[in-house]
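Asker: sequence and predicted structure below; questions after.
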Amino acid sequence: MGMNLHLKHRIIPIWVVLSCLSLVLAPITASRTHPPLSSIDEPTLPTEKKPPFSQIPTENKAHSPEIKVIHHEDLNMKILVALIIASTLLVGILLFLLCCWIFKQRHLKPLNTNKIPKSQGLSLGPTLDKFTASRIAGKKGSVTVIDYEWLITATDNFHEDNNVRVESCGNVYKARFNDHFFAAVKRLHNGGEQHDARKGFENEVDWLGKLKHQNIVDLLGYCVHDDTRFLVYEMMHQGSLESQLHGPSHGRALTWHRRMQVALDIARGLEYLHERCNPPVIHRDLKSSNILLDSNFTAKISNFALATTELHAKNKVKLSGASGYVAPEYLSEGKLTDKSDVYAFGVVLLELLIGRKPVEKMSPSLYQSIVTWAIPQLTDRSKLPHIVDPVIRDTMDLKHLYQVAAVAVLCVQPEPSYRPLITDVLHSFIPLVPVDLGGSLRT
């Protein structure tokens, strides 16, 4: 149908051109096709003198044809004018057709329309099939607005049995939307500074509506009911890295190779934020409680409420972040760069390696940082194997252990310029992770 429409638009202007040309050239063609009889004989040149009338014989007078003088200059001028008019008309019609074509191309909708642009990265795909149209209240950008009553039903009115995780900003509930689809619903606390809470919520929705990576958690939707805000994420069945390391299991589910996989996944997520996003994104609140694990222990970075760009990081920013993960230059001077995330990554790496919390209470008034405690022993190869988490002690190649310790020491250097780029950290972990877990190590 579209092809026939274009053919019609092209045939009509050609017919018009031919008609105009025939009208303009008709007199010229007629004059050439039916010339006067007098033009057959040789005309008398204007310079020749006619003999006197009396000298012409009477008998020839009846047979002498009428002689006319044809001005070829006038004929050529008429042809030239006709050609100029026809050419001008043809060019005008062609320009008109070109303008029509350009106008249609600009306003033509693609056949395969996608409501979520790829540059924004959020692919709801199969998830939208789970969210029936009657339960979707609308969209904000690329993020779905979910009906509050549906959240009530899916969480059994936020029953305590469905409370899977308690975070500083709110409780996370397991939500069952149908027999085959589960998600995590975070109900944000109403306490604290209302402006900061609202700004953090909007920041989370904005960033996770744009970012899409295998190591960044998917935001499926959100809901605002009265003064309470809800965020709906993909379900991460193994909970947070913090709960795995410091919860009841004390890291027993995390083998050495799985811990290296988690470190590699985090590095990949940060590398995406620092190197692939334009402008670069600084997470600003990287910690083990914001690292979530799916059923295969794939790690994904979550909680982008404090995320910012490097463009904004050139000036001093308001201090935020968890104790023990904040870089020294950010803590003392308010300077924030991508190296601040690298420092926080180094602290998480120490947690994976040693199994201790980033800050531990030694006495009612004394707290000890894992960085301060571990650095002297990490650089001593004779002491290093003895400070490793007992769950994984003696389960790894010592060369790999020394390499991981060296990376951790570099990441938590007090001077930001001494810390490596996250890209270099990423490449150092790939050879330490088995192929089936996303690395290049063949076991």
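Answerer: Great, that's in hand.
Asker: okay, CA-based contacts and neighbour counts for the rest of this
Answerer: Will do.
Asker: can you give me the helices in the stretch 151-300 of the chain?
Answerer: For the stretch 151-300 of the chain, helices defined by DSSP state H, counting those that start in this stretch occupy the ranges 194-210, 241-246, 256-271.
Asker: contact partners for the closest residue to V224 other than its chain neighbours?
Answerer: Leaving aside its sequence neighbours, V224 sits nearest to F230 (Cα to Cα, 6 or more residues apart in numbering; 6.2 Å). Counting by Cα atoms under 8 Å, 6 or more residues apart in numbering, F230 touches 185-188, 222-224.
Asker: so which of the residues you listed belong to strands?
Answerer: 185-188, 222-224 (DSSP state E).
Asker: which of those tops the neighbour count?
Answerer: V185 (30 neighbours; other Cα atoms under 10 Å).
Asker: hold the first one in mind and look at this next one:
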Amino acid sequence: MPAINCSILPPKKHPKEATAAGGGGGLPAPRSGNIASSPPSSFSFQELSNATDNFSSQCLLRREESGSVYKGTLRGGELVAIKKLDGNVRQSNMRLLVEVLILNCLTHPNIVKMIGYCSDSDRRLLVYEYLPAGLLPDRLHDPSPGQNLLDWAARMKIAAGAAKALEYLHNKAKPQVIFRDFKTSSVLLDNGDWPKLYNFGLSKICSIKNEPHRVVGTQGYCAPEQAEPGQLSIKSDLYSFGVVLLELITGRKAIDTSKPEGEQKLVQWARKYLDDGKNLEQIADPRMEGKFPRRGLYQALMVASLCIRDDPNGRPLISNVATALSYLVTQSNFPDDDGGGGDKNVESSLNVG
């Protein structure tokens, strides 16, 4: 990607003016059927400072790799999440520009909505809809006091929703988007543990040609081919998705140095069971205390094992994964004995067998 110049972003406008203007500047013009109902608004730094009580610690929601996220209240009373981007100006410019370009072009129930942004002097901030349940890894690995453990049905709903969002990015979004750094912290949860994809700052817009090769991704989630120039594809997202699905099934982290040697890398540990095909119930998160359909566990593990294949050509299409997981959602609270038809439904979705 060429050097980023944030002067192509439109000048600050009142939210109503921004809606009426349809974006302007260097942001993409609305496309029928593929654009959110209103483009993101441009805010001043002072407006966002006022919304967060001068970015007080009481408003801090979490600290992320790319910046700190605060809960804010806009002048009209709307609750939002405001991220102050860290890093040097060029890095924060790139993240802001990619997020605004992508999220301005996308609308899907499983993708977070961007409210606006701030490009004020050397400050770069992003404003999103506020989702009260927070990031998936916090909910999965370290739930707050009073939060219930994610049960099997919720985990399958989260997996299916994330798969549908990736399917939209790969097959329906114009231009096509490769998420490139998909992981548990790429998923925000709304009420009822409804998942929405988040953090598009490292995503690849496939219509941008001649982008210099960059090894982008997080250890434990990266597909093997991502280290090779020119090998990134939508199938790379499938590998990362398979790791996240394994996290949902096992309750383990992708990389956990507190585990004994041989168990620190989730994919490596899980493959021992998947390749053997025995004692698969030992993979399941012990905190669920066996409260999951055995057949559903085996089917979900089959999906995960296909996604994490080293050969990208051996991984399924995300549309097939979304179909298979959507079926598992409907079976989450069903008894194990379904006459054997469930396996065939999942296998046919994945073109396996």
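Answerer: That came in fine, so what should we check first? Computed from a predicted structure; not experimentally measured.
Asker: quick one: buried residues of stretch 173-182 of structure 1?
Answerer: 173-177, 182 (16 or more other Cα atoms under 10 Å).
Asker: list the buried residues in stretch 163-171 of structure 2.
Answerer: Those would be 163-170, for stretch 163-171 of structure 2 by 16+ other Cα under 10 Å.
Asker: for stretch 424-440 of structure 1, same thing?
Answerer: By neighbour count on 16+ other Cα under 10 Å, the buried set for stretch 424-440 of structure 1 is 425-426, 429-430, 432-434, 437, 439.
Asker: quick one: which of those residues is nearest L241 of structure 1?
Answerer: Here the nearest of the buried residues of stretch 424-440 of structure 1 to L241 of structure 1, counting by Cα to Cα, is L437; it sits at 16.9 Å.
Asker: before we move on, the earlier item: what's the match for the residue nearest to V224 of structure 1 in structure 2?
Answerer: Aligned counterpart of F230 of structure 1 in structure 2: L125 (TM-score structural alignment).
Asker: where exactly do the strands run in structure 2?
Answerer: 41-42, 60-64, 67-73, 79-85, 114-120, 123-129, 134-135, 177-178, 187-189, 195-197, 204-205.
Asker: could you dump the helices of the stretch 151-300 of structure 1 into a markdown table and include distance to E73 of structure 1?
Answerer: Below are the helices of the stretch 151-300 of structure 1 laid out as a markdown table (distance: least, Cα to Cα, whole Å):
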| stretch | distance to E73 of structure 1 |
| --- | --- |
| helix 194-210 | 74 |
| helix 241-246 | 97 |
| helix 256-271 | 80 |
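Asker: between the ones you listed, which one is closest to Q368 of structure 1.
Answerer: Closest among the helices of the stretch 151-300 of structure 1, using Cα to Cα: helix 241-246, at 16.5 Å.
Asker: so that closest one matches what in structure 2?
Answerer: Using TM-score structural alignment, helix 241-246 of structure 1 pairs with 136-141 in structure 2.
Asker: contacting residues around the matching stretch?
Answerer: Residues contacting stretch 136-141 of structure 2 (Cα under 8 Å, 6+ apart): 133, 144, 149-150, 184-189, 248, 251-253.
Asker: try 6 Å
Answerer: 184-185, 187-188 (Cα atoms under 6 Å, 6 or more residues apart in numbering).
Asker: which of the residues you listed has the largest number of neighbours?
Answerer: L188 (28 neighbours).
Asker: ok, that residue touching L135?
Answerer: Yes. Judged on Cα atoms under 6 Å, L188 of structure 2 makes contact with L135 at a distance of 4.5 Å.
Asker: alignment lookup: R284 of structure 1 to structure 2.
Answerer: Under the alignment (TM-score structural alignment), R284 of structure 1 maps onto R180.
Asker: wait, what's in contact with the nearest residue to that match once chain neighbours are set aside?
Answerer: Excluding its sequence neighbours, the residue lying closest to R180 of structure 2 (Cα to Cα, 6+ apart) is S203, at 5.3 Å. Shown in contact with S203 of structure 2 (Cα under 6 Å, 6+ apart): 178-180.
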